[in-house]
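Q: Show me the folded form of this:
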Amino acid sequence: MADRTIVLTMVDESHARPGSLLEVLLQSFKSGLDTQRFLNHLVIITMDPQAFEYCRLLHPHCIHPSTFEPYFSTKRQFITSPDHNVFSWRRNNVLIDVIELGYHIIFTDTDVLWLRSPLEKFDKLYELSISCNFSSAEERAHSMQEGGIFFMKANDEALEFMKHWRLKKFLYTSSNVEESLCATVSKNQDIAESYGFFVNEMDTNHFGGFCQVNNHMFETAYTIHANCCEDLRSKVHDMKIVLQDWIRFRNGVQKNNATEKVALRWPQKCIG
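A: Next up is the predicted model:
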């Protein structure tokens, strides 16, 4: 964009194939309010050649660059792999590289539906704007999950904090160093502040997910994250239903039918 902001997502073969999450994500950009313009600024980083070839059929800005090759040398499957944090650390390495190039980053997971432009919710006075969700009330104190989308500013403060996080992972390989931005910042607030890395915690009502479904999501949400769902086919199934209902909701609003309510038909397969 004009201010050197780019939108990033990352996929592997399991996310970039016919009937996959990538197709639903791209469709949400086309169906959202003031979101189609982001497609011109969306860069899709592919983690394997198969994902790259399929991505190129759908979108003009797909890359599988040699500069990122060390992060993608080990093939893995998203979500279903017990080593899920491998992807998170690869993502964090990419974030560092992109920040060093001087680009502000809007990062979106592929299992996120864009309903409205989130730009007005990103406060660029902060290094990070993020929504932190929880898998359940009981796990609130222990399991802070990212809301599927965040904004990170390209400055020295963000870069040094991210490098500190990577160094900690390198030095303490046997420890369970958090890969979640939400958990890391929450547990390292003093360190973050010492680097000048400040966080804007965005309202979860604006960046919702399947973990916390409510009947007013279409009225308030900018994005909806298909979290609390481990199976990729179930994610795709329910995300398609959400997108269909969102289009019905938009059509009702355009017809000034304020009394029409869209009954939630989801999640269906992403339950439990």
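Q: all contacts plus neighbour counts: C-alpha atoms, from now on.
A: Noted.
Q: which stretches of the stretch 151-272 of the chain form helices?
A: 156-171, 181-187, 189-194, 217-220, 232-254 (DSSP state H, counting those that start in this stretch).
Q: check contacts around residue 122.
A: 129, 151, 200 (C-alpha atoms under 8 Å, 6 or more residues apart in numbering).
Q: hang on, isn't the second one packed against residue 125?
A: In other words, residue 151. No - Residue 151 is beyond contact range of residue 125, at 11.3 Å (criterion: C-alpha atoms under 8 Å).
Q: hmm, back to that, any chance of JSON lines for the helices of the stretch 151-272 of the chain, columns distance to residue 59 and mean neighbour count?
A: Output for the helices of the stretch 151-272 of the chain, formatted as JSON lines (distance: least, C-alpha to C-alpha, whole Å; neighbours: other C-alpha atoms under 10 Å):
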{"stretch": "helix 156-171", "distance to residue 59": "29", "mean neighbour count": "17"}
{"stretch": "helix 181-187", "distance to residue 59": "28", "mean neighbour count": "17"}
{"stretch": "helix 189-194", "distance to residue 59": "36", "mean neighbour count": "15"}
{"stretch": "helix 217-220", "distance to residue 59": "27", "mean neighbour count": "17"}
{"stretch": "helix 232-254", "distance to residue 59": "19", "mean neighbour count": "18"}
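Q: Distance to residue 102 added to these, as a markdown table?
A: Shown next, in a markdown table, are the helices of the stretch 151-272 of the chain (distance: least, C-alpha to C-alpha, whole Å):
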| stretch | distance to residue 102 |
| --- | --- |
| helix 156-171 | 10 |
| helix 181-187 | 20 |
| helix 189-194 | 20 |
| helix 217-220 | 32 |
| helix 232-254 | 33 |
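Q: compare with the first, here's sequence two:
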Amino acid sequence: MRGKEGEEEDENEEAEEEGTGFSIFAPLAPLYLNYKVAEMMKRPSRPPSLSSSSFGRLLMDESADRTPRTVPRRLHSVVPAFLLLALTSLLCLLVYLVSGPIEFSPRPAAGGLLGKFGIEMKENVSGLSFESFGPDHEDARIRSVFGKAATKDKTVILTTLSEAWAVPGSVFELFLESFHNGVNTHKLLDHLVVIALDSNAFARCLSIHIHCLPLVTEGIDFSGGEKFFMSHDYLKMMWRRIDFLRSVLVMGYNFVFTDADILWLRNPFPRFYLNADFQIACDHFLGSSLDFENRPNGGFAYVRSNNRTIAFYEFWYSSRELYPGHHDQDVLNYIKYDSFVTEIGLRIRFLNTAFFGGLCEPSKDFNKVCTMHANCCVGLSSKLHDMRIMLEDWRKFMSLPPREKRLQLSSWRVPQNCSLPSE
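A: A predicted model of the protein is given here:
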């Protein structure tokens, strides 16, 4: 069982902070000030409008000064102020319409219901070719997107997306929906970057999320239908992911990587270990976070950027040559025992399925679960069916009165269409 240390670690709340908002009116401030100065130069004998303090004095003096002569004098001062306000508002509108869309926070809501800014953003990027985002400027694109999405300690949440999982009503929508239904998870969407592996996935991401990054692999087209488990394209996609995550660490970013078939039901950051470099979820957890016999699942990991993790990801990626035909998770199970991991001093922790569960080993306590993974499941239709059931079970739990939640009577109705291994 996980020790008390893991349960009480809540200093990582930096990663839960809201991303810094960006006001659409910030660029207009210099224009507004210039306009004010011009008005003052035209009428040097008195200010062009009423300041808040002068307006306050007028209100305070109104009861004492009620002679007919003061009424037109006030009107003479107030009318230019209203005209100035109207002209300034018109100027702001014109500048905005000319300059085009401006990125803002918070993001448009998921589920295809975009606000005005989201629609404009989509229209302006719809003409871009996914293939035009070649590898030459990949680092610059990463830094640009991550600079907007990262927390103060340079942590981002990452997921990859291909066409099969991006279509409306598929895995990606359920993934985003879970953030809106989870406990303290909605604001984490500000830090989620979706790595689009093909043009259709990129277009779909741009329509419903604010941080989208195209990842082009020369000579490989990840578009089309579902990449079946262990197929040639599937293996290429998995190893491209590991190489990308290595480059993220080199740039100095920490990350939580999450598969899109994982439901985020509760903020996981308080459950992470403070003294670990590499933390990973498990298909099967044997009771200790330090036990290397745990069966890790590469679909969910929290990794801090440092020399140890960079060396480890380089070692992991290069090890694909030693184990041809194996995917990243199998290779991880091989290399976790390698002396190289000990030599670099990598601190590994395996995450308890009580908090980070899945169909292989579901979390039993709804009051503790952070994520639920549709693992141990082959086939997109089966995965979608069971993910919907999981989300329904969670919503039902969240609708219960607090007293009934504490009774811990809720249970998952999955797996149904997904099949679990016999072990």
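Q: Mind checking the TM-score on these two?
A: Here the TM-score for the pair of chains, by TM-score structural alignment, normalised by the length of structure 1, is 0.86; 261 aligned residues with a C-alpha RMSD of 2.6 Å.
Q: quick one, which of residue 151 and residue 125 of structure 1 is more surrounded?
A: Between residue 151 of structure 1 and residue 125, counted using other C-alpha atoms under 10 Å, residue 151 has the larger neighbour count: 26 against 11.
Q: Contacts only, for the aligned residue in structure 2 for the more buried one.
A: In structure 2, the residue matched to residue 151 of structure 1 (TM-score structural alignment) is residue 302. Contact analysis of residue 302 of structure 2 by C-alpha under 8 Å, 6+ apart lists 254-257, 272, 278-280.
Q: try 7 Å
A: 255-257, 278-280 (C-alpha atoms under 7 Å, 6 or more residues apart in numbering).
Q: Excluding chain neighbours, what is closest to it?
A: Among residues not flanking residue 302 of structure 2 along the chain, residue 256 sits closest, at 4.3 Å (C-alpha to C-alpha, 6 or more residues apart in numbering).
Q: Now do the SS call for that neighbour.
A: Recorded secondary structure, residue 256 of structure 2: strand (DSSP: H, G, I helix; E, B strand; the rest coil).
Q: what do you get for residue 44 of structure 1?
A: Assigned with three-state DSSP, residue 44 of structure 1 falls in the strand class.
Q: which ones are touching the equivalent of it over in structure 2?
A: Matched to structure 2 by TM-score structural alignment, residue 44 of structure 1 sits across from residue 194. By C-alpha under 7 Å, 6+ apart, the contact list for residue 194 of structure 2 reads 158-161, 211-213.
Q: out of the contacts of residue 302 of structure 2, which ones does structure 1 keep as well?
A: Among these, the contacts conserved in structure 1 (both residues aligned by TM-score structural alignment, their matches' C-alpha atoms under 7 Å) are 255-257, 278-280.
Q: one step back: which single one of the contacts of residue 302 of structure 2 is nearest to residue 375 of structure 2?
A: Nearest to residue 375 of structure 2 among the contacts of residue 302 of structure 2, counting by C-alpha to C-alpha, is residue 280 at 14.1 Å.
Q: What is the equivalent residue in structure 1 for the closest one?
A: So, by TM-score structural alignment, residue 280 of structure 2 is matched to residue 130.
Q: The residue mapped onto residue 175 of structure 2 from structure 1: helix or strand, and which one exactly?
A: The alignment partner of residue 175 of structure 2 in structure 1, by TM-score structural alignment, is residue 25. Secondary structure from DSSP states H and E places residue 25 of structure 1 in helix 21-31.
Q: That helix versus strand 104-108: what angle between them?
A: If you take axes from the mean of the first three to the mean of the last three C-alpha atoms, to 10 degrees, helix 21-31 of structure 1 sits at 110 degrees to strand 104-108.
Q: Tell me the counterpart residues of stretch 207-214 of structure 2 in structure 1, please.
A: Going by TM-score structural alignment: stretch 207-214 of structure 2 matches residues 57-64.
Q: which parts of that stretch are buried?
A: 59, 62-64 (16 or more other C-alpha atoms under 10 Å).
Q: Residue 45 of structure 1 and residue 61 touch, don't they?
A: No - assessed by C-alpha atoms under 7 Å, residue 45 of structure 1 is found out of contact with residue 61, at 8.7 Å.
Q: Distance of residue 103 of structure 1 relative to residue 3 of structure 1?
A: 8 Å (C-alpha to C-alpha, to the nearest Å).
Q: just checking, which of the contacts of residue 122 of structure 1 belong to strands?
A: Counting by DSSP state E, the contacts of residue 122 of structure 1 place 129, 151, 200 in strands.
Q: ok so, going back, let's have the contacts of residue 194 of structure 2 in CSV, adding secondary structure.
A: Listed next are those as CSV, based on three-state DSSP:
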residue, secondary structure
158, strand
159, strand
160, strand
161, strand
211, coil
212, strand
213, strand
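Q: a markdown table for those residues, including distance to residue 202 of structure 2?
A: A markdown table is the format used below for these (distance: C-alpha to C-alpha, whole Å):
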| residue | distance to residue 202 of structure 2 |
| --- | --- |
| 158 | 14 |
| 159 | 12 |
| 160 | 10 |
| 161 | 8 |
| 211 | 10 |
| 212 | 7 |
| 213 | 7 |
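Q: which one of those residues is nearest residue 262 of structure 2?
A: Nearest to residue 262 of structure 2 out of the contacts of residue 194 of structure 2 is residue 159 (C-alpha to C-alpha; 10.0 Å).
Q: circling back to that earlier point, measure how buried the match of residue 280 of structure 2 is and give me the count.
A: Applying other C-alpha under 10 Å, we find 25 residues neighbouring residue 130 of structure 1.
Q: show me the contacts for it.
A: Residue 130 of structure 1 neighbours (C-alpha under 7 Å, 6+ apart): 149-151, 200-202.
Q: Repeat the analysis, applying 8 Å as the threshold.
A: Contacts of residue 130 of structure 1 (C-alpha under 8 Å, 6+ apart): 146-147, 149-151, 182, 199-202.
Q: All good on my end, thank you.
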